[in-house]
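Asker: Model the following, please.
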Amino acid sequence: MTATLHQLNAGQEPSLDPIMALTAEGMNAVNAVILERMQSKVAMIPELAGHLIAGGGKRMRPMLTLASACLLDYPGTRHHKLAAAVEFIHTATLLHDDVVDGSDMRRGKRAANLIWGNPASVLVGDFLFSRAFELMVEDGSLKVLRILSNASAVIAEGEVDQLTAQRQVETSEDHYLQIINAKTAQLFAAACRISPVVAEAGEAAEEALEAYGRNLGIAFQLVDDAIDYASDTATMGKGRGDDFRDGKVTLPVILAYARGSQEDRRFWTAAMLGERASDQDLATATRLIHSTGALDDTMERARFYARRAMDALALFPAGRARTAMTQAAEFAVSRAY
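Answerer: All right, here's what the predicted structure looks like:
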């Protein structure tokens, strides 16, 4: 099954353009907060943070906070600082991730830890976490603080869980979904949930938008897993095969290993242990992932979660915001194809 979700949508090419247009004015305000709060008397902090923050990311998570507020017709501005807090949490986790992974690339540029070193990257990540919590406290809502602080803790748990599963080729699909639910989907869910809190839209709206964000986050991560074996550096903003060389046991690997012959399984075991990491080995891995249907099935699972995200929007009236958020879910499973 290689058809993408958007082919069900009257041939329209899915795009982030609608959600970017919807949130453009709000994102200007969010970017102003980000620029102001990443400043420091210590020159290295804004220099290193700016390298990543200005590095071309889509700002998907803060956009979701703003889009959720639009969906609810929230007229205030509290969500601008909170969206900035969400982006700071995300950026901090990226800085820490690149140190843990030893990454060379991030958003198509050299990873910050290669330029400034691991200690500086970790400490600036800590600085951005602290700025995020300052913004939450300034908002004054204990419920918002609880949602975002819990998300930060769950993300860290997910990262540690992934670290313990690294190179463990017999990791189950259920365990892997648990990892990505924590390390990726939790912040998507929190980013969406805080808007109905500040808009006082009620528990049903909070739960629906959390479900939208969580399912979108899972779909987003599954597609990332797939395109590591199906795309190029220019498309991905990281090196093709990085997950493979890092021994990351992602869903395509889990499925290919489960379906492979004894010889295939020996290859995967050696590869995940770092004993088979050449370009030729990557080509073998890619071939096995395609021939076992692991890539197609990973994408099919991503489409399933994207559909669940869109279903969660049924609570809200049709309109520009709901259409933009629907297209964002469609885009998540069609990018790089």
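
Asker: Please count neighbours and contacts with C-alpha atoms only from this point.
Answerer: Will do.

Asker: Tell me which residues touch the residue nearest the centre of the chain, please.
Answerer: Per CA atoms, centre = their mean, the C-alpha nearest to the average position across the chain is that of Thr184, at 4.9 Å. Under the criterion of CA atoms under 8 Å, 6 or more residues apart in numbering, the contact partners of Thr184 comprise 155, 217-218, 221.

Asker: And the strands in this protein?
Answerer: For the chain, applying DSSP state E gives strands covering 105-106, 109-110.

Asker: For Arg287, find the nearest of those.
Answerer: Nearest to Arg287 among the strands of the chain is strand 105-106 (24.5 Å), distances taken as CA to CA.

Asker: Correct me if wrong: Leu128 contacts Met38.
Answerer: Yes. Leu128 lies in contact with Met38 (CA atoms under 8 Å); the separation is 7.2 Å.

Asker: which one of these two has more residues nearby?
Answerer: Under the criterion of other CA atoms under 10 Å, the comparison of Leu128 against Met38 puts Leu128 first, with 25 against 19.

Asker: give me the number of residues near the closest residue to Gln168 other than its chain neighbours?
Answerer: Nearest non-adjacent residue to Gln168, counting by CA to CA, 6 or more residues apart in numbering: Val249, 6.8 Å away. Each residue near Val249 was counted by other CA under 10 Å, and the total is 25.

Asker: these two touch, right, Val249 and Thr164?
Answerer: No. Between Val249 and Thr164 there is no contact under CA under 8 Å: 10.7 Å.

Asker: what's the distance between the residue nearest to the centre of the chain and Leu251?
Answerer: For Thr184, the distance to Leu251 under the criterion CA to CA, to the nearest Å works out to 14 Å.

Asker: Here is the second sequence; please produce its structure so I can put it next to the first one:
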Amino acid sequence: MRAVDALILARMQSDVPVIPMLAEHLIAAGGKRLRPMLTVAAARACGATGAIDAPLKLAAAVEFIHTATLLHDDVVDTSDLRRGKVAAHLIWGAPSSVLVGDFLFARAFELMVETDQMRALGILAKASGVISEGEVLQLTRAHDLNLDRDTYLQIISAKTAELFAAAAEAGAVGVGADEAAVTALRAYGLNLGLAFQLADDALDYGGASETLGKNAGDDFNEGKATLPLLLAVARTRGREDAFWDRTISKGQRTPDDFRRARELVIGTGALGATLDTAGEFADLAKAALSVLPPSDWRDALESLADFAVSRAA
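Answerer: The predicted structure follows:
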């Protein structure tokens, strides 16, 4: 991961000063680096030893894709915080944030081409398109209290889990793993991503800003219909319809509304149900690894699936 970080630092440089400044603001803020870590760990879990040049470049590309989507998301959502720091668009403006995101996408594809791994390039290129589709679908259904569970899972599968899946799949492909391992690692990444996003949804109502790297309640205050909220709406049907309609559908929120929404999400068991669903996807992720030979790397990937959920418990 030190090698990946060094590659990220080198490739985000530009003669246009605002580009590395803005990129470093977000990238240097830390983050868990889960997605590029998945690429490297998948390569090792498939038995790769020694130098793994292609997976390292693919891992850096994955982080650039992820960072680009964050820059774009924060502009769309008008978010105030990202990874515990002031969102880039509030410092440099929305146009610069969007264009630097585009620059990072371009850098990601340069790295992919350098690996001469056309299949891996195809995997990550397709993922970039799926992520965009997921973001647009979420945008069109953002305040929809009639959003069903399956459609919500479709949204987070595209906008979040797809990059987890592609990161793991590309790592396996990058070291020439057999088809069974490639398929298994894609399934692992997809289910891990679903577990991770559902835990994030739960954290918005049950966590603290220090844990989230953003303000608790951001999803609610942006009117996002996430699974904890949708479950709470369903479980308070007929009693709290006016509250949910005003705060989510109409976007008329007061400073005290999040406290009430949080009480309803927790009190109805919607928070616990969301974490239970996250746990189910984490179990599916671990089960997918059974085709891989036993190793410390496989154990680490299993532990990562547990971590994705336990951080919100």
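
Asker: Superposed, how do the two chains score by TM?
Answerer: TM-score for the superposed pair, counting by TM-score structural alignment, normalised by the length of the second structure: 0.97. Supporting figures: 311 aligned residues with a CA RMSD of 1.0 Å.

Asker: if we can go back for a sec, ok, now which ones touch the residue nearest to Gln168 of the first structure?
Answerer: Remark: with contacts taken as CA under 8 Å, 6+ apart, Val249 of the first structure is in contact with 165-169, 171, 243, 272.

Asker: and those residues, which two are the farthest apart?
Answerer: Across the contacts of Val249 of the first structure, the two members that end up farthest from each other (CA to CA) are Thr171 and Asp243, 15.0 Å apart.

Asker: So for the two, which sits in the more crowded spot?
Answerer: Taking neighbours as other CA under 10 Å, Thr171 of the first structure and Asp243 compare with Asp243 leading, 20 against 16.

Asker: Map the more buried one across to the second structure for me.
Answerer: Residue mapping for Asp243 of the first structure onto the second structure gives Asp219, with TM-score structural alignment as the criterion.

Asker: Give me the spatial nearest neighbour of that match, chain neighbours excluded.
Answerer: Of all residues apart from its sequence neighbours, Asp204 sits closest to Asp219 of the second structure (CA to CA, 6+ apart), at 6.6 Å.

Asker: since we're on the counterpart of the one you found in the first structure, how many residues are nearby?
Answerer: Residue pairing (TM-score structural alignment): Asp204 of the second structure is matched to Asp228 of the first structure. Applying other CA under 10 Å, we find 21 residues neighbouring Asp228 of the first structure.

Asker: hmm, back to that, relative to Leu95 of the first structure, how far out is the residue nearest to Gln168 of the first structure?
Answerer: Val249 of the first structure is 21 Å from Leu95 of the first structure, by CA to CA.

Asker: what's the answer for Met105 of the first structure, then?
Answerer: Separation of Met105 of the first structure from Leu95 of the first structure (CA to CA) stands at 11 Å.

Asker: out of those two, which sits in the busier spot?
Answerer: Comparing Met105 of the first structure with Leu95 by other CA under 10 Å, the one with more neighbours is Leu95, at 27 against 19.

Asker: How about the contacts made by the more buried one?
Answerer: 112-113, 121-122, 124-125.

Asker: Give the aligned equivalent of it in the second structure.
Answerer: Taking TM-score structural alignment, the alignment pairs Leu95 of the first structure with Leu71 from the second structure.

Asker: Over to Glu138 of the first structure?
Answerer: In the second structure, the residue matched to Glu138 of the first structure (TM-score structural alignment) is Glu114.

Asker: And Gly202 of the first structure, what's its match in the second structure?
Answerer: Under the alignment (TM-score structural alignment), Gly202 of the first structure maps onto Asp178 of the second structure.

Asker: What is the burial count for its match?
Answerer: A count of neighbours around Asp178 of the second structure, defined by other CA under 10 Å, yields 11.

Asker: How about Asp102 of the second structure?
Answerer: Asp102 of the second structure is flanked by 18 other residues according to other CA under 10 Å.

Asker: Run a quick neighbour tally on the closest residue to it other than its chain neighbours.
Answerer: Take Asp102 of the second structure and drop its neighbours on the chain: the residue closest to it by CA to CA, 6+ apart is Ala68, 6.7 Å away. Using other CA under 10 Å, the number of residues around Ala68 of the second structure comes to 24.

Asker: In contact with Ala68 of the second structure, which residues?
Answerer: Ala68 of the second structure makes contacts with 100-102, 104-105, as judged by CA under 8 Å, 6+ apart.

Asker: Next: Leu26 of the second structure.
Answerer: For Leu26 of the second structure, the set of contacting residues under the criterion of CA under 8 Å, 6+ apart consists of 67, 82-83, 88.

Asker: For those residues, pick the one with the most neighbours.
Answerer: For the contacts of Leu26 of the second structure, neighbours were counted by other CA under 10 Å; the highest total belongs to Ala88, with 25 neighbours.
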